[in-house]
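Peer 1: quick one: sequence plus predicted model below, questions after.
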Amino acid sequence: MSLHAMLVFSHARSLLEAVMATYDQKGCEVIAICAARILLDEAACVAWRFSAPPGGFEARATR
């Protein structure tokens, strides 16, 4: 697994933990929506980067 994929996974796990720790507190709706948007954006970016043809990953990784 690449360093980039590990960092994205760690970030996603951290966001999920933040949502789970605050789901029953006031204002949790805002945190949950923001975390969901960030996770979806990161998932789309990672899928786009790793779907590059051979030799094209470097160009996509430097966006």
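Peer 2: Alright, I've got the coordinates.

Peer 1: going forward, measure contacts and count neighbours with C-alpha atoms only.
Peer 2: OK.

Peer 1: now the helices: where do they sit in the chain?
Peer 2: Under the criterion DSSP state H, the chain contains helices at 3-22, 28-50, 57-61.

Peer 1: output those as JSON lines; include the columns mean neighbour count.
Peer 2: Putting the helices of the chain into JSON lines (neighbours: other C-alpha atoms under 10 Å) gives the following:
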{"stretch": "helix 3-22", "mean neighbour count": "14"}
{"stretch": "helix 28-50", "mean neighbour count": "14"}
{"stretch": "helix 57-61", "mean neighbour count": "13"}
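
Peer 1: got another one to weigh against that:
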Amino acid sequence: MQKSVTASHFAPGDWVRHPERPEWGVGRIQTALGTRLTATFENAGKQALNAEAVRLVRIEAPRRDG
């Protein structure tokens, strides 16, 4: 189940998607301090985000084949 949440609800290691940047792919939260987040996305690298401006969607951890 996907759910939009604020920065205070994120923790390092959470998996997310950016609803306005689907081309970024899956991301993983690195830091969450107040409304500031850093996440590393599979197709966009490390991104600094303002959780008041962007509503990331938390997702389940992607499956790894092999």
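Peer 2: Here it is on my side, so go on. Because the structure is predicted, anything quoted here is derived from the model rather than measured.

Peer 1: can you pull the TM-score for these?
Peer 2: Superposed pair, TM-score by TM-score structural alignment, normalised by the length of the first structure: 0.23. Supporting alignment: 28 aligned residues with a C-alpha RMSD of 3.7 Å.

Peer 1: quick one: residue 41 of the first structure from residue 48 of the first structure, how far?
Peer 2: Per C-alpha to C-alpha, to the nearest Å, residue 41 of the first structure is found 11 Å from residue 48 of the first structure.

Peer 1: oh, I was asking about residue 61 of the first structure
Peer 2: Counting by C-alpha to C-alpha, the gap from residue 61 of the first structure to residue 48 of the first structure is 10 Å.

Peer 1: how about residue 9 of the first structure?
Peer 2: 16 Å.

Peer 1: how close does the closest residue in space to residue 22 of the first structure that isn't next to it in sequence get to residue 48 of the first structure?
Peer 2: Distances taken as C-alpha to C-alpha, 6 or more residues apart in numbering put residue 28 closest to residue 22 of the first structure, at 5.8 Å, once the chain neighbours are dropped. Distance of residue 28 of the first structure to residue 48 of the first structure, given as C-alpha to C-alpha: 30 Å.

Peer 1: for residue 36 of the second structure, the count of nearby residues, please.
Peer 2: 14 (other C-alpha atoms under 10 Å).

Peer 1: I'd guessed it sits against residue 30; true?
Peer 2: No. Counting by C-alpha atoms under 8 Å, residue 36 of the second structure stays clear of residue 30, with 10.8 Å between them.

Peer 1: would you mind measuring from the residue nearest the centre of the first structure to residue 7 of the first structure?
Peer 2: By C-alpha atoms, centre = their mean, the first structure has its centre lying nearest to residue 42, at 3.4 Å. To residue 7 of the first structure, residue 42 of the first structure is 11 Å away according to C-alpha to C-alpha.
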